[in-house]
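Student: Provided below are the primary sequence and the corresponding predicted coordinates.
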Amino acid sequence: MRNNGAVDSDLSRSVTVLGSTGSIGTQALDVIDRNPGRFGVTALAAGGGRVDLLIEQAVRTGAKTVAVADAAAVPALKEALPGVTVLGGPEGVAEVAAVESDVVLNGITGALGLTSTLAALEAGRTLALANKESLIIGGPLVKRLAKPGQLLPVDSEHSALQQSLWAAAPPGSGYDPEVVRRLVVTASGGPFRGRTRSELADVTPEMAMAHPTWSMGPVITINSATLVNKGLEVIEAHLLFDIGFDRIEVVVHPQSIIHSMVEFVDGSTIAQASPPDMRLPIALALGHPGRVAGAAPAVDWTRAHTWTFEPLDDEAFPAVALARHVGAEGGTAPAVYNAANEVCVEAFQQGRLSFLGIVDTVAKVVERHVTTPATSVDEVLAADAWARSTAKGMF
């Protein structure tokens, strides 16, 4: 469905928020809180590390169902939330994903989000997807279930690509992939833009956490520093828009105002511009096909701006090239890339692995893996577990 830019201010829409205590979840609830006549919360789910916040969110939103991946947190939730259905364990989170609601926002971090994504799609819910791992590790499974228009991206880059494609499509039609020359995914370059590979040898976790433009959780922030996050986004763009890897390019844009662009075969390019604020793509996915007024600040056109674009240094940041390789290989290869990276990021945070060692180790794990078709959740999770075990054995 094409977004016609309308603002549906009188639309009442029920929302389930998965990962409600994380960065995406809290920003989604902020959008919902500021639009009480537009949205209401049906259910919440979280990992369990911030139980007090989850309780506060449930009370504030009036959610009727709450799930927590850490089953040990269930008693505290039941005591604090009388009259609310409380579910525990990863299966409880997946159950919440299928609860009756208009939109399910999946903001869960990591591979745990896959089962929830599949549950929401199978139940026929519109899925606002911020959990990129769902597509990365289970792309064939997700695409098999998703009906046209059912899956809406929440990543700022993919939201920008989607908006650019909508803008180029005739009213009431989908876009034609044949008129797209390439997708241009922008990257801030992270805190180490411009450094050579040798200059990255002594990077510490504290340095990697100092992202210049975005405020995000620790895993995604470090992924942005290594450019693994951009590699994952290239795979995700391929799966979302059915564009070949040879037509997806990464360009470094330090200001993070142009969130991505689509270049068409006639030489024209359509870009989406806005200050770096995740509430905009969140609101767009929640409110589709309309827009939510005042979701985030706009570019201040009364001031002078300078926006720059630079080619990606693949030698210093090989994660994107590696992602292209595993994405083209398909099957379980992307799951291995993602799982090995999660283990390596944790080791880096704990001081057991160097910054450069993150992607170097992921590459070694990928090289050892024998790719098989991703035909079931069990097969994907088995590849995920193998990659984690193999990566841990390398440091």
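Tutor: Here it is on my side, so go on.
Student: okay, CA-based contacts and neighbour counts for the rest of this
Tutor: Noted.
Student: residue ranges for the helices of the stretch 1-150 of the chain, please.
Tutor: When assigned using DSSP state H, counting those that start in this stretch, the helices of the stretch 1-150 of the chain occupy the ranges 23-33, 51-61, 74-80, 89-97, 113-122, 132-145.
Student: try the stretch 151-300 of the chain
Tutor: Using DSSP H, counting those that start in this stretch, helices in the stretch 151-300 of the chain cover 156-168, 205-208, 218-226, 228-241, 279-287.
Student: for the ones you listed, which one sits closest to P75?
Tutor: Across these, P75 has its closest neighbour in helix 218-226 (28.3 Å, C-alpha to C-alpha).
Student: got the angle for that closest one vs helix 228-241?
Tutor: 100 degrees (axes from the mean of the first three to the mean of the last three C-alpha atoms, to 10 degrees).
Student: another structure for you, compare them:
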Amino acid sequence: MIAQHPDEFQVVALAAGSNVEEMIRQVKQFKPKLVSMATQEAAEAVQREAGTNVKVLWGEEGLLEVATHPEGTFVMSALVGSRGLPPTLAAIRAGKKIGLANKETLVTAGHIVTQAAQEANVPVIPVDSEHSAIFQCLNGERRQDVRRIILTASGGAFRDWSRDQLREATVEKALQHPNWSMGAKVTIDSATLMNKGLEVIEAHWLFQLPYEQIDVIIHPQSIIHSMVEFVDGAVMAQLGTPDMKVPIQYSLTFPKRLPLRTPALDLIALSRLDFRAPDLQRFPCLKMAYEAGRSGGTMPTVLNAANEVAVECFLKGKLSFLSIEEIVERALSTHNPVQNPTLEEIEEADQWARKFAQDCAESMASMT
């Protein structure tokens, strides 16, 4: 999007994981002043190619410097997992406008992040396609006129699979998302419906609505990205092709819109839109997310952390697909939640859940 509108934006800092080749390409194209990589080895590789015109850091320190760069006015937070919380919070406290594509930031510490944004008078603009859709539908509307918001879900790779089939689900099959091209972790979360559960918790904080006013429906075509139902019965929906370019650019340009080279939506060619209720018996992760959100405190933190560990173990071939939900359920039922937790208590709950989930995974693996 920035490449399409070079007169509108300037990249001052970039952060990435270990993809050295892609970072070097972007450094040459966008000429940032600061870059951060996940590891020292990756950072040194980028520095050798980038030369002395760009400062290259690594690790958590690098992320924080990128998030708070003095020349930056907008920070796109798109890290995967709870490690996105510290740099996002630092960016908010530095007065940066936030484009939030890291749902775990609000899942793990929603009360802290939203309060910090209010105190700093910093807008947090959602980038997830569902939350961007709700954000767009609410423009110009009074929040007290909202009856409910409806998050749509594709249903993931296994939306038509039975429980018996799910017992045999492989990593390769789970990564075959029918509509979206996403990272491995988010794709697995889509297959378990945990991704939608995390989005429900995120929506609770973004739009300040109780969980009773947040619904989920399965929409296999992923054309309606989400909807808002108002008290008079009117329903507003945001439609588009399954392409993240639109919500990403809208977060950058809000409240205006810029042209974007992306395929147009052809409703005639599409011809139909289908909907059905989520099956919480086949996919209990969504139910667990609602329960953790309603319980509040450190329960969403534990939900997210245990899920991250379980998904990683599944991706490495150490666990079965259904073991993901079993580990999350065990962590939630064992955890003693702390209400209105501090950042330190959130970190403690996160670490406890990760160790608990890892221990469960190792125990399960030893029994197979």
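Tutor: All right, it came through fine. Everything numeric here is computed off the predicted structure, so don't read it as measured data.
Student: Tabulate the helices of the stretch 1-150 of the first structure (JSON lines), appending mean neighbour count and distance to Q349 of the first structure.
Tutor: Shown next, in JSON lines, are these (neighbours: other C-alpha atoms under 10 Å; distance: least, C-alpha to C-alpha, whole Å):
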{"stretch": "helix 23-33", "mean neighbour count": "20", "distance to Q349 of the first structure": "19"}
{"stretch": "helix 51-61", "mean neighbour count": "17", "distance to Q349 of the first structure": "24"}
{"stretch": "helix 74-80", "mean neighbour count": "16", "distance to Q349 of the first structure": "29"}
{"stretch": "helix 89-97", "mean neighbour count": "23", "distance to Q349 of the first structure": "25"}
{"stretch": "helix 113-122", "mean neighbour count": "24", "distance to Q349 of the first structure": "22"}
{"stretch": "helix 132-145", "mean neighbour count": "23", "distance to Q349 of the first structure": "20"}
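Student: any idea how far R25 of the second structure is from the counterpart of T269 of the first structure in the second structure?
Tutor: Taking TM-score structural alignment, T269 of the first structure has V235 as its aligned residue in the second structure. To R25 of the second structure, V235 of the second structure is 44 Å away according to C-alpha to C-alpha, to the nearest Å.
Student: can you check R142 of the second structure too?
Tutor: Using C-alpha to C-alpha, we find R142 of the second structure at a distance of 44 Å from R25 of the second structure.
Student: So which residues of the stretch 251-395 of the first structure form strands?
Tutor: 258-264, 269-273, 310-311 (DSSP state E, counting those that start in this stretch).
Student: counterpart of the last one in the second structure, which residues?
Tutor: Alignment of strand 310-311 of the first structure against the second structure: residues 276-277, by TM-score structural alignment.
Student: Any chance you could list what contacts the matching stretch?
Tutor: V216, I217, I218, H219 (C-alpha atoms under 8 Å, 6 or more residues apart in numbering).
Student: ok, the first one - contacts?
Tutor: V216 of the second structure makes contact with I150, L151, T152, A153, K196, A277, P278, according to C-alpha under 8 Å, 6+ apart.
Student: Make TSV from those and add neighbour count to it.
Tutor: Listed next are the contacts of V216 of the second structure as TSV, based on neighbours: other C-alpha atoms under 10 Å:
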residue	neighbour count
I150	21
L151	25
T152	25
A153	26
K196	25
A277	11
P278	21
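Student: Any chance of the helices of the stretch 1-150 of the first structure in a markdown table with distance to K364 of the first structure as columns?
Tutor: Formatted as a markdown table, the helices of the stretch 1-150 of the first structure follow (distance: least, C-alpha to C-alpha, whole Å):
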| stretch | distance to K364 of the first structure |
| --- | --- |
| helix 23-33 | 31 |
| helix 51-61 | 38 |
| helix 74-80 | 40 |
| helix 89-97 | 30 |
| helix 113-122 | 25 |
| helix 132-145 | 18 |
